[in-house]
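Chemist: have a look; sequence and predicted model below, questions after that.
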Amino acid sequence: MSTFRLAAAVLLLAAPLAACGGSGDDKLAHNVKKAADNRADQLEQRADDLKDQAEQVRKTGEKRADAIVAADLNTHAMSPEQKAAIVANQAPAVR
């Protein structure tokens, strides 16, 4: 009889512990991980987009620099403001 009581006591104590595994914490943890993965994917996509933009800026700068050299501009006749505007891409380099 004492073995029966011991087995019953173990079952009663084990039942709440078994329920802990089904309380949804695994699903919540999965959802947190999935949300973090989604945010990381979005950041990586933005980084890729920025890399593409940076490459385009470099190409445009190189083309503008080549156009300035090809036009053989008289930079001695230009004011510092005019030069700064060209460097800042606020004025056309060659007309």
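Modeler: It's in. Numbers count the residues shown, from 1 in each chain.
Chemist: from here on, just use CA atoms for contacts and neighbour counts.
Modeler: Will do.
Chemist: mind checking how far the host helix or strand of Ala85 is from the chain centre?
Modeler: Using DSSP states H and E, Ala85 sits within helix 80-87. Centroid separation for helix 80-87 versus its chain: 34 Å, with CA atoms, centre = their mean, to the nearest Å.
Chemist: what packs against whatever helix or strand Gln45 lives in?
Modeler: Counting by DSSP H and E, the element that carries Gln45 is helix 25-71. Where contact means 3 or more CA pairs under 8 Å, 6 or more residues apart in numbering; DSSP states H and E, helix 25-71 is not packed against any helix or strand.
Chemist: tell me the buried residues in the helix or strand hosting Arg5?
Modeler: If you go by DSSP H and E, Arg5 is part of helix 2-20. Buried positions in helix 2-20, judged by neighbour count with 16 or more other CA atoms under 10 Å: none.
Chemist: another structure for you, compare them:
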Amino acid sequence: MNKLLIALGLTATVALVGCSKEKQPETGATTGEHLENAAEQAGHDISDATNHAADETAVAADNAADNAKEAAANAKEAAKDATAAVAGSVEEGAANVREKAEN
């Protein structure tokens, strides 16, 4: 958004400074034509900035989804490991109880 505002500000500044001269520009364009061209360029700049922002947003969303999938897979593995550790402890405890009961 900041880039967009900077681009618009620069375009407006260039248009106003370039067209405020008393001498007619070498192109033969009128002040109105310069303003029209500046507005058209600003429209293109806005479109380019919007497309760029949309592309970056899509990439960020894809990365976030990939990271979430990876985190979910890691959490699943951690849960399996924790469950196995608890089951092992329970079995060991049961074996100890059984051994004491037999003695």
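Modeler: Received it, and whenever you're ready, just let me know what you need. Since we're looking at a predicted model, the values are computed, not measured.
Chemist: returning to what we had before: which residue numbers in the second structure does the helix holding Gln45 of the first structure align to?
Modeler: Aligning helix 25-71 of the first structure against the second structure (TM-score structural alignment) gives residues 56-102.
Chemist: average offset of the matching stretch relative to the first structure?
Modeler: Aligned to the first structure and superposed, stretch 56-102 of the second structure gives a mean residue distance of 1.1 Å (mean CA distance after the TM-score superposition for the first structure).
Chemist: how distant is that stretch from the center of its chain?
Modeler: Distance of stretch 56-102 of the second structure from its chain centroid, counting by CA atoms, centre = their mean, is 31 Å.
Chemist: next, name the residue at the spatial heart of the first structure.
Modeler: Centroid-nearest residue in the first structure, with CA atoms, centre = their mean: Leu43, separated by 1.6 Å.
Chemist: aligned counterpart of Pro16 of the first structure in the second structure, please.
Modeler: Checking TM-score structural alignment: Pro16 of the first structure goes with Asp45.
Chemist: helix or strand for the nearest residue to that match once chain neighbours are set aside, which one?
Modeler: With CA to CA, 6 or more residues apart in numbering as the criterion, Asp45 of the second structure has its nearest non-adjacent residue at 7.0 Å, and that residue is Ala7. Using DSSP H and E, Ala7 of the second structure sits within helix 2-19.
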